[in-house]
Structures are given as C-alpha cells and as structure tokens.
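Visitor: take this sequence and fold it.
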Amino acid sequence: MTLRSRILVLALSLLVLAGVATASVLHASDRADRRDRARPGGPRITAGPVALTGAGARMVFRNMAWGPHRDELTSVRAADPSGPRTASGVKCLRFHAAAGTGVCLQAVHGPVQDTYRAVVLDAGLHVRARYDVPGIPSRARVSPSGRFAAWTAFVGGDSYAGTDFSTRAAIVDTRTGRFTPSLETFRVVRNGRPYRAADVNFWGVTFAADDRHFYATLATRGKTYLVRGDLRTRTVTTVRTNVECPSLSPDGTRIAFKKRVAGLPADAPWRLYVLDLATLRETPLAESRSVDDQALWRDDHTLVYSLPGDYGADLYAIPSDGAGGPRRISAAAVSPAFLP
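Guide: So this is what the prediction gives:
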C-alpha cells in the first residue's frame, strides 16, 4: 500500500469514527430530552403565543425545565403559577417586563465563545432594539411605565459572593433610545460629598414610578451602599450601607434587598430584608436560606425570589412584613414578571 493510500484510509477511518461519535451524542441527547419530557411531576408546557399585555393577570418568566422549551419565555396564570405553561419560543437568560415593554438578556453562541446582548421587546415579544452586553447577564428590570430598562452584567468573576468581580449596569430610555452603557459615568455623592474611586461598581437597578429616580447597589472599597439615582441630573446619592440588589415596592415606600450577615458562610452570606425608606428601619424576612437574587414585589405585601432547584432554580413567595414563611410557587422557573 502506497503512502497516499495509507493516508486516505486513515482519513476515512477518522471520518467514520467522528460520525459514530456524533450519532451517539445526538442519540443520547434525544433520549435525555424524551426522558425529561416524560419525567413525572414536571410542568406541562405547550408552545403558543405569549403577550405582555391583554391576556389577563399573568406571570411571564424563563422556563428552566429540561426539554424543547428550556430557557424560553413562558406564561402562566398569575393565580396559578405552578399550572400549565405556554412557551413563546423566545429564549432569555434574564428577563423582566412592565406596561407592555420587556427586556431580555440573551446569549449569542459563537464558534469560539459566547457573547451577550440585551433585547428590548414590545408587547408581542417583537424586537424593538438590541444592545451589546459586555459580560454574563445578571439582573434585569423595566420601569413601571415601561419607558426605561436596565440590566447588569458580570465583566469579571461570576458571583456576588466573593470580592473578585466587576459589573456594568446599563440603562436605556426605550422611548428616545438614549443609552447609558455604565452608571459609572454618573456623579457619586457619598455622605453628602462628591466621591470618586477607581473601584466603583453598580448593579441591581430598580425604578421609581416617576420615570426619573431609581435605586441601585454601589460597591467601593469593600463596602456596598444603597444609592438613589436621578436620571435628569445623572447623579447617585448613598442612602445606607450593606444593601445589595434592591427592589422598590409598588407603593414606593420600601426596598427589599439581600444583606450580608456576619457569621454566615462566605459562599452563602445573604439574608432577605425590607427597608422602610422613611424611617430606615430594617425588617428581616422569614427566609433562613441565603438568597442570591433581586427579589420581585408581586404586590405591596408579597415578595418573589429564586433559589436553587432540581432544574436550576425554583420560585418562592414570602410576606414582606417578616411574618409567615416561604412557599414554593413554581418549579423550574426564574426571572419572573407579574403582568396585570
């Protein structure tokens, strides 16, 4: 056999082996999908239209159940969040919506590495605008009027638990298109004085109803602060220390947040609290587990948040006054928005 013939035989053998390996992987993947679709007790999901208005009170969220609709925006009746799901076909890593406007943070799969983008959606989940996101998506919020959208991404590290991370928080005016790619361009006032530092980070934006003010977390020199932002003056002012991932109540009087508590493990350091903005009095909530999420107000009395579950994450609800206790409302779900 000539050298050329040997090379040809070797090349053909490698192609056959590659084909066998690919077929095996696809077969295993198909079996896994069929197994997960048939797993007893899993959510019932069907494809169908999902809208951000006009469909009655709904909860729209990222579906985490394995199968053909994993990661899709999915809708259920708000009164039955563990009930049958309608999957939209639109995939998001993080999501929020209000007043017919949605923001969807997506992965864009490339040949070498993934990139990320933020997509502003209309009430029918059609794309209105796209923006590059500089790292792994983490938080997303839309203002009560639907005019503003915000998102946070990790640009170094991938967890708020440690100290080796950096974030970018962006805000866009969905009406005018004015885009602020980083809140680090805003003027910072700390303890009544202008403040500048190279290590300033922002995350977890939550909007007031006036289309002007917002709250967020500022981190610098090993401390975190709740800040109140002003979109007109492009200023943020510190309010209180040790506040992360704030969420403003519908009535605008309280902030739900996660607080680092001394003595807890370094990888699970948080407990949920509610801060009264008028008195700055904190109320611990009746959740003993560490919650790494930006809790969402379902109404003025109830908070919803995610915790790790069998499919990645489950949603829980808890009273905002510190009474009662947590209850799981939906398995295999994350990033909810409650739509009237």
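
Visitor: okay, CA-based contacts and neighbour counts for the rest of this
Guide: Noted.

Visitor: now the helices for this structure?
Guide: 3-37 (DSSP state H).

Visitor: what residues are up against A216?
Guide: With contact set as C-alpha atoms under 8 Å, 6 or more residues apart in numbering, A216 has these partners: F202, W203, G204, V205, T206, L226, V227, R228, G229, E244, C245, P246.

Visitor: wait, S145 touches A99, no?
Guide: Yes - assessed by C-alpha atoms under 8 Å, S145 is found in contact with A99 at 5.6 Å.

Visitor: that older thread, adding distance to G48, write the contacts of A216 out as a markdown table.
Guide: Output for those, formatted as a markdown table (distance: C-alpha to C-alpha, whole Å):
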| residue | distance to G48 |
| --- | --- |
| F202 | 37 |
| W203 | 34 |
| G204 | 31 |
| V205 | 31 |
| T206 | 30 |
| L226 | 40 |
| V227 | 41 |
| R228 | 40 |
| G229 | 39 |
| E244 | 36 |
| C245 | 33 |
| P246 | 33 |
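
Visitor: turn these into TSV, including neighbour count.
Guide: TSV is the format used below for the contacts of A216 (neighbours: other C-alpha atoms under 10 Å):
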residue	neighbour count
F202	26
W203	29
G204	28
V205	30
T206	29
L226	25
V227	26
R228	23
G229	25
E244	27
C245	24
P246	30
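
Visitor: now, those that are in strands?
Guide: Residues of the contacts of A216 located in strands (DSSP state E): F202, W203, G204, V205, T206, L226, V227, R228, G229, E244, C245, P246.

Visitor: show me the contacts for the first one.
Guide: It refers to F202. By C-alpha under 8 Å, 6+ apart, the contact set of F202 is T167, R168, A169, L183, E184, A216, T217, L218, A219.

Visitor: do that again at 10 Å, thanks
Guide: For F202, the contact set (C-alpha atoms under 10 Å, 6 or more residues apart in numbering) comprises 152-153, 166-170, 182-184, 216-220, 224-227, 244-245.

Visitor: here is the second sequence; please produce its structure so I can put it next to the first one:
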Amino acid sequence: MKVRSTVLVIAVLVLLGGSLGYVLHARQRGGQHQLVAAESSFTLNAPGLYYRDTATGRVARSQGAPDGPSCDRFYAAGERALCLRALPGIPARTQAVVYDRRFTELQTVTVPGIPNRARVSASGQLLSWTTFAVGDSYAASGFSTRTSILDLRTGYLVKSIESIPLTVGDTRYHAADVNYWGVNFAADDNRFYATVSTGGQTHLVEGDLRAWSARTLRENVECPSLSPDGTRIAFKKKVSADPAAPWRLYVLELAGLREHPLAEARSVDDQAAWLDGETVGYALPGRDGKGSDIWTVPADGGGAPQLLVPGGSSPVTVPAATGTTATATATATAS
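Guide: This is a model prediction of the structure:
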C-alpha cells in the first residue's frame, strides 16, 4: 500500500508540475493577454461602460473587477478593442495590441514613443493611435507626436500620417514641424478628424483615406472626438497661456462650425469620449492625488460635471455584440 501511495503522489506531482510548466511557458510565449484568457472570462460581450482602472492598469467593466488586459490607453468599438502599452527600456516604445471581443489577441504593432491616444472606428475595422515621440505633454514646447492608422480590412498600416498631403485654407502646405494626433473616424470608414499642429497653431483637420488628403477646418481644436451621430465634435480648446491649466472642453457643430463651452471649467488634458449622444466623458487628475478619475458633463453646455468612476481613465461605452468575424493573428513592428 505504501508503494502504491508513493506512486500516486509522484504522479500527481508530475501532473501539477506539467501544468505549472505549461502556464509559465504560456507566459513566456504568449504574453499577458493569454494569461487573461486563461484566468478570466472578461469579454466585451456585455454592453456598458469599459475603462482603464488606474490602480491596477487593467481594463474594467462598469464598477466590476479589473479583469481585462493591462493598458496605458484603451478604446473599443465594433468587434475590436485597442490597447496601448508602454514597453520597458530606453528608448521609449509602445505596443499597440488589437483584440476581438473575447480579448483574443489579433495583431500587435510596436512603435517608438510613449502611449498617448487610441481610437477605433464604429465598425471596428479602422484603428489609430498616437505616441509622444519627443516629450510627454501637449502643454510643453518642443513635443513631437507620431500617429498611425491600421486598416484591418486590408491589413495596411500607415506608420505615420505626417506624409498625408495637407491643405491649409486653400493652399497646399508643407512644413517640418507638422504633427498629427487624436484621430477619430466617421461612420463611412473613410473620413476622419484629427488635430494638426504647425507654426505654433493647432487646427481641426478633416481627412479622406481613399483620396489620401487632409484639409483644415478650424483653428484651436485639439483632441477631437466625433459624436455618435457624426454632427458634433467635442474637443479641448486652448483658453489660457498658463501651462498648468491651458484648456477647456468645447463642442463644435460641424454644419456651421459653431462652438460652445461645456460646464466643466477645469482644464482637461484628455481626448474626451462620447458615452452616449448627449454625454461626454473624460479623465481628470485623481482627487486623492493619484492616478485619475472619470467625469461626465452634458454635451449641450448645461448641467454640471459629475464624478463617474473614481480611479479610472480611457472611458468608452460598448454596445451589445452584433456578431464576430475571424481574423488571423499577426505581429508587426513599425520603425
């Protein structure tokens, strides 16, 4: 009996050791996203608010536990989610990871710089991200950005959209200091809106992917966010020379280019997100002096700011799933 018991204990230990070895091997081969898939049922299939939990750096749903992947910036739409992670080491590098609704990794792109902005088109087929190539704040002088666009329909990656032909007013424009950031896609998966900075001025630009062109619409518009109905843009406007509080949130009506300030009087250094057709969400420094909190404000300029999620950032409202499509996993590095 002692021999049989000993054999049984050894067999169990072997099985446990094999399982532990597989988990460690998966950690080394597949990265953190595979561990999330193995340890959690966290998905995008439940509609509601998703955001980055600043205490853990992981994605959370509503007020639930942060069981999603670790991200520095997060966004989701359609059948896709986009996660930006700062990679360790010098020089700074960012890993842009594309997921499906089950948080299965579909594609990874590594680019230079610090994670800054992330957006996904309503269809989930177009993704864009911005990194700081130089500096880490729009309030500082001498910063430089790098903005990429990935088209999942074709697999084509635009490593930097700075090469897009730009028209300022009625004139084709060329300058060495052109920077783009904060891309937002229209519902047709062709038009997009973004900020371009040059000559000390910022502009709202409307871009055309098929024609590969961009034109300025208005000055002093940063980090645009297109409303669900495609008629308005929430943005931050520079209203002060004070580097500690230079911006205020506004909404611009695209039809007549009329703007109005929102009830949030504090300076917001974030790309606001439309949580529904009438509400804008954004992050402000945390009231406890750590991380950030998510606040909301009515888009019509009325009401008052409301605290939505203490200790959160990167808010996005995800609707119910409408079906999924298979996409091959790929890995790419952009230089």
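
Visitor: can you flag the buried ones in the contacts of F202 of structure 1?
Guide: 152-153, 166-170, 182-184, 216-219, 224-227, 244-245 (16 or more other C-alpha atoms under 10 Å).

Visitor: now, the residues you listed that are in strands?
Guide: Using DSSP E, the subset of these located in strands is 152-153, 166-170, 216-219, 224-227, 244-245.

Visitor: quick one: which of the ones in strands among the contacts of A216 of structure 1 is nearest to V119 of structure 1?
Guide: V205 (16.9 Å; C-alpha to C-alpha).

Visitor: counterpart of that closest one in structure 2?
Guide: In structure 2, V205 of structure 1 lines up with V183, judged by TM-score structural alignment.

Visitor: so that match is in contact with A214, correct?
Guide: No - taking contacts as C-alpha atoms under 10 Å, V183 of structure 2 lies outside contact range of A214: 11.9 Å.

Visitor: what's the overlap in contacts for the two?
Guide: F192, Y193, A194, V196, V205, E206, G207.

Visitor: how many other residues sit next to L303 of structure 1?
Guide: By the measure other C-alpha atoms under 10 Å, the count of residues near L303 of structure 1 is 23.

Visitor: so where is stretch 278-286 of structure 1 in structure 2?
Guide: So stretch 278-286 of structure 1 is aligned with residues 255-263, judged by TM-score structural alignment.

Visitor: typed the wrong thing, it's stretch 20-27 of structure 1
Guide: Using TM-score structural alignment, stretch 20-27 of structure 1 finds no match anywhere in structure 2.

Visitor: then stretch 227-243 of structure 1?
Guide: Going by TM-score structural alignment: stretch 227-243 of structure 1 matches residues 205-221.

Visitor: same thing with stretch 116-130 of structure 1?
Guide: So stretch 116-130 of structure 1 sits over residues 94-108 in structure 2, by TM-score structural alignment.

Visitor: so for the residue nearest in space to the middle of structure 2, what's the nearest residue that isn't a sequence neighbour?
Guide: The centre of structure 2 sits closest to A118, judged by C-alpha atoms, centre = their mean, with a distance of 2.3 Å. Of all residues not flanking A118 of structure 2 in the chain, W129 sits nearest, at 4.4 Å (C-alpha to C-alpha, 6 or more residues apart in numbering).

Visitor: for T74 of structure 1, same thing?
Guide: The spatially closest residue to T74 of structure 1, leaving aside those adjacent along the chain, is A87, at 4.3 Å (C-alpha to C-alpha, 6+ apart).

Visitor: try I233 of structure 2
Guide: Among residues not flanking I233 of structure 2 along the chain, L226 sits closest, at 4.6 Å (C-alpha to C-alpha, 6+ apart).

Visitor: distance of that neighbour relative to V318 of structure 2?
Guide: 16 Å (C-alpha to C-alpha, to the nearest Å).

Visitor: what's the answer for K237 of structure 2, then?
Guide: Relative to V318 of structure 2, K237 of structure 2 is positioned 27 Å away (C-alpha to C-alpha).

Visitor: trace A295 of structure 1 over to structure 2, please.
Guide: Per TM-score structural alignment, A295 of structure 1 is aligned with A272.

Visitor: what number of residues lie near the nearest residue to its match once chain neighbours are set aside?
Guide: Nearest residue to A272 of structure 2, sequence neighbours excluded (C-alpha to C-alpha, 6+ apart): Y282, at 4.7 Å. The local packing of Y282 of structure 2 (other C-alpha under 10 Å) involves 26 other residues.

Visitor: ok, A286 of structure 1 next?
Guide: A286 of structure 1 has 18 nearby residues by other C-alpha under 10 Å.

Visitor: that one contacts L303, doesn't it?
Guide: No - at 11.4 Å, A286 of structure 1 and L303 do not qualify as touching, with contact defined as C-alpha under 10 Å.

Visitor: mind listing the shared neighbours of these two?
Guide: Shared contacts of A286 of structure 1 and L303 (C-alpha under 10 Å, 6+ apart): L272, I318, P319, S320, D321, P326.

Visitor: now, those residues that are in strands?
Guide: Counting by DSSP E, the shared contacts of A286 and L303 of structure 1 place L272, I318, P319 in strands.

Visitor: appreciated, that's everything.
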